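> next come a sequence and a model predicted from it.
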Amino acid sequence: MIADYFQFHLNLLKVASNNLLRHAPFNQDELPENEAEFQQQLLQLVADMEQQRGDYIESGQQILARLVRHYPDLVPLVPRDLFWLFGGELLHFMPDDELDIFQQLDELRHEAEAAGEAFNYEQVRARLLDLK
C-alpha cells in the first residue's frame, strides 16, 4: 500500500516536471543560469525520488517553494498533492479546506494500513476531491 502511495506521487511529479519543462521559460534552447539551475534541480528531484535517494522531501520543498516565488504562473501545472507530500513551507500556499481534505485522506490511509485493509488511494482521493 505504501508503494502505491509513493508511486502515485512519483508519477505526479514526473508529469508535473514534464509539463513545467514544456513551458516558458524552460522550453528555450538556451536557458539563463537561474532557469537552467531550476531545471537541473527539478530533474534531479525526479531522479532522487525514483531511486529513493537523499532527502527528496526537503529538496521537493525547496524546489516547489522556488517555483511559487519565481514562476507563479506555472504553479497550476503542479498537482496540489505534491505540495502536501513535500509539506513544510508549501503548506502555507494551500487554503485550509484543501489542507483538511489531504489531512482526511492521510488519516483514512493510515487507518486502513493499521487495520491491514486494502486502501485505494486514487479512488478515495477522487471522492474526497470531488473529481469525476
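Structure received.
> use CA for all of it now, contacts and neighbours both
Will do.
> please enumerate the helices of the protein.
Using DSSP state H, the helices of the chain run over residues 2-21, 33-51, 56-70, 80-86, 96-114, 121-128.
> in JSON lines, list those along with distance to Asn27 and mean neighbour count.
Shown next, in JSON lines, are the helices of the chain (distance: least, CA to CA, whole Å; neighbours: other CA atoms under 10 Å):
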{"stretch": "helix 2-21", "distance to Asn27": "6", "mean neighbour count": "16"}
{"stretch": "helix 33-51", "distance to Asn27": "10", "mean neighbour count": "16"}
{"stretch": "helix 56-70", "distance to Asn27": "15", "mean neighbour count": "17"}
{"stretch": "helix 80-86", "distance to Asn27": "22", "mean neighbour count": "18"}
{"stretch": "helix 96-114", "distance to Asn27": "31", "mean neighbour count": "14"}
{"stretch": "helix 121-128", "distance to Asn27": "31", "mean neighbour count": "14"}
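> give the contact list for the residue nearest the centre of the chain.
Centroid-nearest residue in the chain: Leu82, 1.9 Å away (criterion: CA atoms, centre = their mean). Leu82 makes contacts with His9, Leu12, Leu13, as judged by CA atoms under 8 Å, 6 or more residues apart in numbering.
> nearest residue to the second one in space, ignoring adjacent ones along the chain?
The one in question is Leu12. Distances taken as CA to CA, 6 or more residues apart in numbering place Pro79 nearest to Leu12, at 7.0 Å, with adjacent residues excluded.
> structure B:
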Amino acid sequence: MASHLEHHLALLNHLRGILVALGEAEQVLDDSHALFLERYDELLAELPRDPVSSQYLGQDLISQVFHRYPQIAHLVPRDLMWFFGGDCLHFMPDEEIALYQALDERRFEAEENDEPFDWNQEKQLLALPTDSSKH
C-alpha cells in the first residue's frame, strides 16, 4: 500500500505528464511553460524531503495550473487540491471539501490506532450516497 505522500507524488507525476503533453501539442502560448515545469520539478524533488515547507510551492503551482492552463483544469486530481490546501480549496465546492475533511479524519484515526488505511478505498466509500443500502 502506498503511503499518503507517495500517493500524492504519483498524482503530481501524472499531472506533470499532462503538462508536458500540453507543451508538446503546442497548446501553450508562451515560453514560460518551460520555467513552470522547472518549478514543478523542484516541487517533485522537494516534497519527499520536506513535505511541510513544500506546501506553499504546491499551492502556488496547482493554483497556477488553473489560471495558466484552464483547458486541463478538469484533469487536476482533486486529491492534490486537498493535499496542498490554501488557495487550491477555492477551486473545490463545499460538499467536496466536507468529503475530504471526513476522509482526513478517518486517516488520522486509523494512524492513531495503527490500523491500515487505504485512501482510495475510503474515498470511494465516502463518496457513495448514504441511502444506497441494498436489500
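Received, thanks. Because the structure is predicted, anything quoted here is derived from the model rather than measured.
> show me what the residue nearest to Leu12 of the first structure lines up with in the second structure.
Using TM-score structural alignment, the equivalent of Pro79 of the first structure in the second structure is Pro77.
> would you check that its match makes contact with Leu11?
Yes - with contact defined as CA atoms under 8 Å, Pro77 of the second structure counts as touching Leu11 (6.8 Å).
> circling back: can you get me a residue count around the residue nearest to Leu12 of the first structure?
A count of nearby residues for Pro79 of the first structure, using other CA atoms under 10 Å, gives 14.
> what's the separation between the closest residue to Leu21 of the first structure other than its chain neighbours and Gln39 of the first structure?
Once flanking residues are discounted, Leu21 of the first structure sits nearest to Asn27: 5.8 Å by CA to CA, 6+ apart. For Asn27 of the first structure, the distance to Gln39 of the first structure equals 10 Å [CA to CA, to the nearest Å].
> which residues are in contact with each of those two?
Leu21.
> which one in the second structure is aligned with Asn34 of the first structure?
Checking TM-score structural alignment: Asn34 of the first structure goes with Ser32.
> how about the residue nearest to Ala36 of the first structure when sequence neighbours are not counted, what does it touch?
Nearest residue to Ala36 of the first structure in three dimensions, chain neighbours excluded: Phe26, at 7.7 Å (CA to CA, 6+ apart). By CA under 8 Å, 6+ apart, the residues touching Phe26 of the first structure are Leu20, Glu35, Ala36, Gln39.
> kindly recompute the last result at 10 Å.
Asn19, Leu20, Pro32, Glu35, Ala36, Phe38, Gln39 (CA atoms under 10 Å, 6 or more residues apart in numbering).
> Asp60 of the second structure contacts Cys88, doesn't it?
Yes - shown here, Asp60 of the second structure and Cys88 form a contact pair, counting by CA atoms under 10 Å, at 8.1 Å.
> burial count for Leu29 of the second structure?
9.
> comparing stretch 105-112 of the first structure with the second structure, how large is the average distance?
Average distance, stretch 105-112 of the first structure versus aligned residues of the second structure after superposition (mean CA distance after the TM-score superposition for the first structure): 0.5 Å.
> now do the same for Ala112 of the first structure: its match in the second structure.
For Ala112 of the first structure, the aligned position in the second structure is Ala110, judged by TM-score structural alignment.
> its match reaches Phe117, doesn't it?
Yes - Ala110 of the second structure is within contact range of Phe117, at 6.2 Å (criterion: CA under 10 Å).
> got a markdown table for the contacts of Phe26 of the first structure, with distance to Val75 of the first structure too?
A markdown table is the format used below for the contacts of Phe26 of the first structure (distance: CA to CA, whole Å):
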| residue | distance to Val75 of the first structure |
| --- | --- |
| Asn19 | 11 |
| Leu20 | 9 |
| Pro32 | 20 |
| Glu35 | 15 |
| Ala36 | 18 |
| Phe38 | 14 |
| Gln39 | 15 |
